[in-house]
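Chemist: here is the input, now give the coordinates:
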Amino acid sequence: MASAPQTQSLPLFYKELIPLSRQDHAKYKMRPPETAPFLANVHAVPVTVEEFPMVQRRMPIVFSVGDDAVPLALMGLNEGVNLFVDDEGKLTDNTVYLPAYIRRYPFLLARLQPESEELSLCFDPSVDWIGEFDDGEALFTDGEPSEFTKQIMQFNEQFEQAGQRTAQFVKDLREMDLLMDGEVSIQPEGAPQPFIYRGFQMINEDKLREMRGDQLRKIVQNGMLPLIYAHLMSLSLMRDLFGEQMRSGKMPQPDAGV
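Modeler: Next up, the predicted model:
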């Protein structure tokens, strides 16, 4: 049996992580889940740069704090609030684009040993839709990965590649000093004080306008500029999410953090 990935902490959603094994999981099948309970109380999910055009239509895109910032799609403005799924984790609107980070769960490519460069397909065994079932998609056929598993592997490989491109995008933003601490103030009618959201990063529009010609040409040629504007345009949706939280009774507290 292969050893579990050597990680100090697990990514968002994952409770456990073990490598998929043809010996241990030869009879395992996956039933497509009808709900995503793991998502019900999650308000921010990582996204890749390729997803910006789809995400920015319905969700604000911000950047996490810290040097290793990642883009995040906001599905709510406060921790524990997700406006796109109900309490059981069922989508309230089937037309909403779900980020790939959500769709890859419970699978994940991980290193089994810290010194290894090879990534192995792993999964979270705590989910109840993978196991030795009579029905569902087989993960192995005649001792070999099934076509279904090969598709999962391909999807995860593409996600990893997209993650590398996203990390480069954020690195370029930081090198050009375009990221700044974000703050959004929303003043509801009749409220004694505004609701202030902090704890995220955003692109500094003033510095973007002041960029030198050679820097501007660079971000036009390498495709960064449309991504930057997708992020900036999406920020107006924070007020839409705020209004939806008010209507649904999921009232945020003043001076909150994203």
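
Chemist: when you work out contacts or count neighbours from here on, use the C-alpha atoms and nothing else.
Modeler: Fine.

Chemist: mind listing what's buried in stretch 123-134?
Modeler: For stretch 123-134, a neighbour-count test (16 or more other C-alpha atoms under 10 Å) marks Phe123, Asp124, Pro125, Trp129, Ile130, Gly131 as buried.

Chemist: quick one, strands of the stretch 101-250 of the chain?
Modeler: Ranges of strands in the stretch 101-250 of the chain, per DSSP state E, counting those that start in this stretch, are 107-110, 120-123, 130-131, 137-138, 140-141, 144-145, 179-181, 184-186, 195-198, 201-203.

Chemist: elements contacting the third one?
Modeler: Meaning strand 130-131. strand 29-30 (3 or more C-alpha pairs under 8 Å, 6 or more residues apart in numbering; DSSP states H and E).

Chemist: can you name the residues in contact with whichever helix or strand comes after the strand it packs on?
Modeler: Scanning forward in sequence from strand 29-30 by DSSP states H and E, the next helix or strand is strand 44-46. Contacts with strand 44-46, where a contact means C-alpha atoms under 8 Å, 6 or more residues apart in numbering, come from Val70, Pro71, Leu72, Ala73, Leu74, Met75, Gly76, Pro99, Tyr101, Ile102.

Chemist: sequence B follows; please return its structure for comparison with A:
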Amino acid sequence: MASAPQSQLPLFYQALEPLSSEAHANYKLRPADKAKFVVGQHAIPLTVDEFTLVQRYMPIVFTVGENPVPIGLMGMNEGVNVFVDNEGGFAQNGMYIPAYIRRYPFMLAKLHPDAQELSLCFDPTTDLIGAFEEGEPLFEDGKPSEFVTSVLKFNETFEEAGARTGNFMKDLEEMGLLMDGEVTIQQEGNEQPFIYRGFQMVNEEKLNDLRGDQLRKIHKNGMLPLLYAHLFSLSLMREIFGMQVTQGKMPTPELQLQA
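Modeler: Have a look, this model is predicted:
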């Protein structure tokens, strides 16, 4: 059976297998109200389409190094996610859940490095898909079910949003708007502050200094609201920190955030 390349698998995925009407004819997706795969994951990839929704719940920052990407912080330290319990249940009813989480265990991937098209795949190690008696059927009469059709559409939309995100990040770098981020939080009762680094953010001073063609560009292409959504969300770092305190998930002082 053909399988997608297994090297450098994205976050959450342990393996990838193309969905097949022959191999998975009787497979179903088991209903689940928990996401155990998110437990302990403090940073989740985002698309620019989500910025205005995510900014209400979690800080939006950018990774360091080559090819930075936007991420939503669900915790201020590695191994900490303040939005899910130990079983993967979401603590806040009605909160926005990033599309990256919602697409699991499916994703579009190339079956071969030189393939021109993306194929709908799933993580075969998940306990959400299998030959179950109950659940959403993946195939009906040898054809993709309506559910699978909707999953495919969702993943296609996600890939399109990913392309827009790539263009957004390219523009940010070309305009030199990214800078190393740092936040210092002083907790009452601790002599040493908690210092978080290891992420990037938009340089607000440079943003305000944009003039001429660059300023017209970010107005025309819709970047400006996204940039301010990111900047407004940064105030939530202290709120996430407070949630860690409340939940007893505090690290030792002076640990760096690894975005």
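
Chemist: so what number do they get for TM-score?
Modeler: A TM-score of 0.98 describes the superposed chains when it is computed by TM-score structural alignment, normalised by the length of structure 1; 257 aligned residues with a C-alpha RMSD of 0.9 Å.

Chemist: want to throw the strands of the stretch 101-250 of structure 1 into JSON lines with distance to Val258 of structure 1?
Modeler: Formatted as JSON lines, those follow (distance: least, C-alpha to C-alpha, whole Å):
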{"stretch": "strand 107-110", "distance to Val258 of structure 1": "26"}
{"stretch": "strand 120-123", "distance to Val258 of structure 1": "29"}
{"stretch": "strand 130-131", "distance to Val258 of structure 1": "33"}
{"stretch": "strand 137-138", "distance to Val258 of structure 1": "38"}
{"stretch": "strand 140-141", "distance to Val258 of structure 1": "42"}
{"stretch": "strand 144-145", "distance to Val258 of structure 1": "41"}
{"stretch": "strand 179-181", "distance to Val258 of structure 1": "12"}
{"stretch": "strand 184-186", "distance to Val258 of structure 1": "10"}
{"stretch": "strand 195-198", "distance to Val258 of structure 1": "6"}
{"stretch": "strand 201-203", "distance to Val258 of structure 1": "10"}
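
Chemist: of the ones you listed, which approaches Val62 of structure 1 most closely?
Modeler: Nearest to Val62 of structure 1 among the strands of the stretch 101-250 of structure 1 is strand 201-203; the distance by C-alpha to C-alpha comes to 5.8 Å.

Chemist: re earlier: which of the strands of the stretch 101-250 of structure 1 sits closest to Gly249 of structure 1?
Modeler: It is, among the strands of the stretch 101-250 of structure 1 and with distance given as C-alpha to C-alpha, strand 195-198, at 15.3 Å.

Chemist: which parts of the closest one are buried?
Modeler: Phe195, Ile196, Tyr197.

Chemist: which of the residues you listed sits closest to Lys90 of structure 1?
Modeler: Tyr197 (26.9 Å).

Chemist: ok, now which ones touch that closest one?
Modeler: Glu183, Val184, Ser185, Asp255, Ala256, Gly257, Val258.

Chemist: distance check, the third one against Glu79 of structure 1.
Modeler: In other words, Ser185 of structure 1. Note on Ser185 of structure 1: its distance to Glu79 of structure 1, by C-alpha to C-alpha, to the nearest Å, is 17 Å.

Chemist: can you check the fourth one too?
Modeler: Between Asp255 of structure 1 and Glu79 of structure 1 the computed distance is 13 Å (C-alpha to C-alpha).

Chemist: how about the first one?
Modeler: Separation of Glu183 of structure 1 from Glu79 of structure 1 (C-alpha to C-alpha) stands at 16 Å.

Chemist: any idea which residue sits dead centre in structure 1?
Modeler: The residue lying closest to the centre of structure 1 (C-alpha atoms, centre = their mean) is Pro46, at 2.3 Å.
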